[in-house]
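S.K.: A structural model of the following input is requested.
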Amino acid sequence: MSYVLRNYQQDLKNKIYKALDDGFKAPLVVSPTGSGKSLTMCSTAYDMGITQGLPTVISAHRRELVSQLCVSLARLKIPHNIIAPKNVVVGIIAAQRRAVGKQWYDHRAPITVVSVDTLNSRSDRYKNWADGIRVWIQDEAAHVLKNNKWGKSLSLFPNAIGIGFTATPQRLDKRGLGTHADGLFDTMILGPSTKYLINEGYLSKYKIVVPPGDYEKHLVKANEGSDFTREAMAVASRESCIVGDVVKNYLKFCKNKLTIVFATDIESAFKLEKEFIDHQIPAKTLTGETPDQERSQGIIDFEEERTKVLINVDLFDEGLDIPGVECVIMARPTMSIGKHLQCIGRALRVKKGKPHAIIIDHVGNIKRHGLPDQHRTWTLDRIVKRRDTTNLLRICSNHMCNSPYDKVLEACPYCGTEYLKTYNRSGGTSAREALEQVDGDLMLLDPDTIRELESEMILESPEEISERVAMAAGTAAGISVGRKQQERIDMQKQLAQTIAVWAGKMKHFGYSDRQIHKKFFLTYDMSITGALSLKTKEMKSIEGMIKYEVGI
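M.R.: Now for the predicted structure:
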């Protein structure tokens, strides 16, 4: 193998081997889109299959993913077998020859790259071979549940340990990937954050544009735990101006840049293609129905920049690795955080001469899911339904910018346009009502209002409240109330410590004290002082939310 891994890739491998040494049977590795998971997987497969002599499988569910893994193995000069349809194998051999000048396919090799669907359809034929596999490595492992096709394919390896890789372990259906929930994994290994990779130059900086448009006005809301239906997305595409908007904003913000467009349906995709071509922009549409040879040639033409705009329908949200991509246009809405980050990740690869990636969002995905490098907490547990969160982004009002930015900021960090808001403080509003009117900005409240809010935090002592209640309702009632008041005071101290940890993290991310107060209000629908004056049960609930958000 002739490749030096980056420090964080080697660190991930070390954590994998430690987890296996500690007795875990199936760790799940989480590392962002663009962090080089394919190379980390292939290097791990080399250690297992070649160095240790353990028959090893790398599994993927799409032909593009299978091909990408095989090309990565070829670049590392690692021989490997392939189990996939014959036409896919032929295409992979051709891709390897283009990439490294020779093929590395060898049916006798101890490492095999398998297609999930092919393996499931030929399970009887490969049973004896599968019994001999000692290690499986699953790409895009967020798909794996015990009873779906991914889980079924991995169950064919009863004598193997497993390793999963994913960028986004949160599923739209809220099922958990842990063995204790709905999946196969028994521990999680976290890789570097997207913010770290951008800061260190491993991923591209980015600029996001959210142009005004009418698509969301025509989009029927998705059901809980489901994505938008194909019909709803297609209807919104037909009834809105999104086709013209996409091309207009391409010309405005990223003209002549190598761009991937995510479209809702085949009809809309071809309308987009025609609109681009009518504006003398070379464009090509690829879908799941596109013949293999045409699909492969379309990607080659795009890589070699004969085509400037590649339009796809649910095809390239996973696995397409083209560093030259400079822009991603979201013309397909999604309720899936995984799909959202995967799509954006197509543009975050680094390339010489590329100052930043451009993300143009026509369908509200940024407002639903946030920025690509914001902090996120992952878990192997099932996701418990939580309250809707306040939108923490605002869109710059400068039509030449239209960038989203953190709502705690008073001006757009990209163009400097100030956010203007007027407040109606008349009408005898209470302190809490006034606080809502200024989005939690304590610096805008007068001293008397702040003192009123802070006074609510001072809880009566258990002794005082016990004595007062005992005089009115008897000794037993006084003792009971005093005990509950002590519990409330203890919970207040505990919540204050948790908020302090959260605020420390915000400080680390560069927020000022004023911005921290405001961000707390926008995130949790109350001020910090308000949270510390709640009842015991309510304080406990808020503390749980904060701990979940920051991973403590």
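S.K.: CA only for contacts and neighbour counts going forward, please
M.R.: Fine.
S.K.: right, and residue 264 touches residue 229 too?
M.R.: No. Residue 264 is not in contact with residue 229 according to C-alpha atoms under 8 Å; the separation is 9.7 Å.
S.K.: Which one's more surrounded, those two?
M.R.: residue 264 (26 against 16; other C-alpha atoms under 10 Å).
S.K.: distance of the more buried one from residue 362?
M.R.: Remark: distance between residue 264 and residue 362 (C-alpha to C-alpha, to the nearest Å) = 12 Å.
S.K.: Next, show the common contact partners of the two.
M.R.: residue 331 (C-alpha atoms under 8 Å, 6 or more residues apart in numbering).
S.K.: Show me which residues of the lengthiest helix in the chain are buried.
M.R.: For the chain, the longest helix by residue count, based on DSSP state H, is helix 475-508. Within helix 475-508, the residues scored as buried using 16 or more other C-alpha atoms under 10 Å are 477-479, 481-483, 485-489, 491-492, 494-496, 498-499, 501-503, 506.
S.K.: Could you also give me the structure for this second sequence? I'd like to compare it with the first:
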Amino acid sequence: MSFLSKLFGIRNTGPDWSFQVTAISAVIRDFQQNIAGRFLLVLPTGGGKTLTAIRSLNEMLNKGMISRDDKVLWIVHTLSLHTHAVKNLQKEAHYSKFSLNQELKSIVDVRMKAEAVKELAKGKKYKLIVIDEAHHAAASTYREFFDYPIGILGLTATPHRMDKLGLPFEKISYSITFRELVRRGVVLLPKFLPEVRTNINVQASSLQDETQLAKFNSRERNQLVSHTLFQEAEKHNFKKVIVFAGTNAHVERLYDVIKADNASSKNPFAHVGFIYGGNNNEKGMTNEKYLEWHQSQDSSILINCKILNEGYDDPNIDTVVMATPTNSILYYLQCIGRVVRTPEDHANAKAYVVEIVDRLPNVAYRIDNRWLFAEISDYLEPLIQDIKSPWPFRVWTTFRNLIKFKVKFGDLSASDIMALLAGKRTNLLLFNDVPNTHRGKWRLMAIPEGDMKKISMFNDLSENIDEYYNINHDFILEKNYPDIFNKEPYKNRVYRSSLMAALHRASLLKSKKERVDTLIYLSVQ
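M.R.: Alright, predicted model coming up:
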């Protein structure tokens, strides 16, 4: 077993998918209490959201919560997601392995969003709605689905990455972190290769606007991307590569450069291709047929623009190249998610990420790939410091960090200290409402890995601090999180005030595009 495998506790006995059974039970329990409820199922990319949802529907059918005469509306917003959902619903191996009812094939209607709107408007009756990639439900175009008195199950990998657009769900029925899936051997731990710095000044004012993204499409930069790709491929023996570009025109220019370099390479890939919306690819096929063909390729480079970040599952992809930067953590994680799926030969599988970094004087560019492993919300952009030492060395590393920040050790309970000494993975949130003055004291909150109560509490406070800060703090904390704030030190009024003030200061700094200096997250890996 490798050092990283030991560090993350990855089993070498095969993937442990038992969490799906727990997730199904949680979904069933919530809908049994309220069949018209709106609930979220949160599984990171590679965790099997689609299959888990199908198995949940099967269990509802078994329990009589939905009947063979009922209909379930499964809503998707891209053709690739439509294909993915239909394939999973039709896959006979699922029916034999999980004893699924064949009636599911006729009960579930997979529809594109616009088609789903029309069917509901015409009065077609549905017992339940499933919204795939439910983080989009924050958009106004999804709101009308929530006007119907129908239960809704939302599927998403990233519920806390909505730039504060609240999702219209009552609760999260079940969630699991990416890090836990790594430990279970379900997904791969990607290796982020050293950033490639172009030293090119790109005068883009936005990483969302297509006219601004076009500024990354220069001959000099494209040649550097291609050169880097083949250089790293030679070192690490890449097999199947996906390149993410920012515009359709950039896709085609990169394709020309990479194809030419591939032809002169010592170890050329068997295929170099491109794909973007509107059935555009180098073979002139429909995109659906093209991607089916591409999955059969063992050696390939495929350049795309916003086609493969959702709904495309090919476990043989071993490398992602981020040829255009993004400041959307949601999009970033979706792209990286293409490379973490475990292939059948998982014992020897590897995953790589290549990032191209430019000088961006007009853009607040703060993506940190460590958020892929974080359990807490990135909304306020706390500083992350990784503690990667194996036990018992990480005990020394952890306490050395705490001494450096002159933390108030009284904020740790006896059980917190014993857990740290025993080597249990316990992350630590440090906060300071006035870090630049002598009055500022770094306070502590121990967050044992997997403690969803504390994680959810921090995420909720972070994403709603502007609203909560102007309400009585004791009322908010005791009303929303009584299990946490009825114990020392959390019930101490000074502690509470410092926490809320630190979060509020972080929000103000972020709004000014300044570095957040009030929150530090010591992440034990």
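S.K.: TM-score them against each other, please.
M.R.: After superposition, the two chains reach a TM-score (TM-score structural alignment, normalised by the length of structure 2) of 0.66; 411 aligned residues with a C-alpha RMSD of 4.6 Å.
S.K.: if we can go back for a sec, list the helices and strands the longest helix of structure 1 packs on?
M.R.: helix 462-473, helix 513-524, helix 536-550 (3 or more C-alpha pairs under 8 Å, 6 or more residues apart in numbering; DSSP states H and E).
S.K.: Determine which stretch of those helices is the most buried.
M.R.: Across these, averaging neighbours per residue (mean count of other C-alpha atoms under 10 Å) puts helix 513-524 on top, at a mean of 20.
S.K.: can you give me the strands for the stretch 151-300 of structure 1?
M.R.: 161-166, 187-190, 206-209, 259-262, 283-286 (DSSP state E, counting those that start in this stretch).
S.K.: Which among the helices and strands packed on helix 475-508 of structure 1 is found nearest to residue 442 of structure 1?
M.R.: helix 513-524 (7.0 Å; C-alpha to C-alpha).
S.K.: In structure 2, which residue sits furthest out from the middle?
M.R.: Here structure 2 reaches farthest from its C-alpha mean at residue 438, the gap being 38.4 Å by C-alpha atoms, centre = their mean.
S.K.: ok, that one to residue 458 of structure 2 distance?
M.R.: 26 Å.
S.K.: out of the helices and strands packed on helix 475-508 of structure 1, which comes closest to residue 63 of structure 1?
M.R.: Using C-alpha to C-alpha, these put helix 536-550 closest to residue 63 of structure 1, at 36.0 Å.
S.K.: Mind giving me the packing neighbours of the closest one?
M.R.: helix 475-508.
S.K.: wait, doesn't residue 177 of structure 1 sit right on residue 145?
M.R.: Yes. In this structure, residue 177 of structure 1 is within contact of residue 145 by C-alpha under 8 Å, at 6.6 Å.
S.K.: Show me which of these two is the more surrounded one.
M.R.: residue 177 (28 against 22).
S.K.: Name the nearest residue to the more buried one, sequence neighbours excluded.
M.R.: residue 183 (4.0 Å; C-alpha to C-alpha, 6 or more residues apart in numbering).
S.K.: check contacts around that neighbour.
M.R.: By C-alpha under 8 Å, 6+ apart, the residues touching residue 183 of structure 1 are 144-146, 151, 176-177.
S.K.: if you look at these, which of them are in helices?
M.R.: residue 151.
S.K.: farthest-separated two in the contacts of residue 183 of structure 1?
M.R.: 151 and 176 (13.3 Å).
S.K.: who's more crowded, the two?
M.R.: Using other C-alpha under 10 Å as the criterion, residue 151 of structure 1 and residue 176 rank with residue 176 on top: 24 against 17.
S.K.: how about that one, what's its partner in structure 2?
M.R.: In structure 2, residue 176 of structure 1 lines up with residue 166, judged by TM-score structural alignment.
S.K.: mind checking how far its match is from residue 406 of structure 2?
M.R.: Per C-alpha to C-alpha, residue 166 of structure 2 is found 36 Å from residue 406 of structure 2.
S.K.: that older thread, can you say which of the strands of the stretch 151-300 of structure 1 is nearest to residue 81 of structure 1?
M.R.: strand 161-166 (18.7 Å).
S.K.: now the closest one: which residue numbers in structure 2?
M.R.: Using TM-score structural alignment, strand 161-166 of structure 1 pairs with 151-156 in structure 2.
S.K.: Compare that stretch with structure 1 and give me the mean distance after superposition.
M.R.: Mean deviation of stretch 151-156 of structure 2 relative to structure 1 after superposition (mean C-alpha distance after the TM-score superposition for structure 1): 0.8 Å.
S.K.: How about residues contacting that stretch?
M.R.: Residues outside stretch 151-156 of structure 2 that contact it (C-alpha under 8 Å, 6+ apart) are 31, 34-44, 49-50, 53, 127-135, 146.
S.K.: now those: which count as buried?
M.R.: 31, 35-44, 49-50, 53, 127-135.
S.K.: now, which of these lie within helices?
M.R.: Using DSSP H, these in helices are 31, 49-50, 53.
S.K.: With distance to residue 160 of structure 2 as new columns, can those be given to me in TSV?
M.R.: Shown next, in TSV, are those (distance: C-alpha to C-alpha, whole Å):
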residue	distance to residue 160 of structure 2
31	23
49	17
50	20
53	20
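S.K.: between those, which is closest to residue 173 of structure 2?
M.R.: Nearest member of those to residue 173 of structure 2, counting by C-alpha to C-alpha, is residue 31, at 9.4 Å.
S.K.: who are the neighbours in contact with the closest one?
M.R.: Shown in contact with residue 31 of structure 2 (C-alpha under 8 Å, 6+ apart): 37, 151.
S.K.: From residue 56 of structure 2, how far out is it?
M.R.: 10 Å.
S.K.: and if you look at residue 248 of structure 2?
M.R.: 38 Å.
S.K.: now residue 210 of structure 2
M.R.: Taking C-alpha to C-alpha, one finds residue 210 of structure 2 at 39 Å from residue 56 of structure 2.
S.K.: ok, now residue 140 of structure 2?
M.R.: 27 Å.
S.K.: Give me the more crowded residue out of the two.
M.R.: Using other C-alpha under 10 Å as the criterion, residue 140 of structure 2 and residue 56 rank with residue 56 on top: 21 against 8.
S.K.: Map the more buried one across to structure 1 for me.
M.R.: Residue 56 of structure 2 maps onto residue 44 in structure 1, by TM-score structural alignment.
S.K.: list the contacts for its match?
M.R.: residue 13.
S.K.: mind running it again at 10 Å?
M.R.: Neighbour list for residue 44 of structure 1: 10, 12-14, 16-17, 38, 50-51, 56, 137, 163 [criterion: C-alpha atoms under 10 Å, 6 or more residues apart in numbering].
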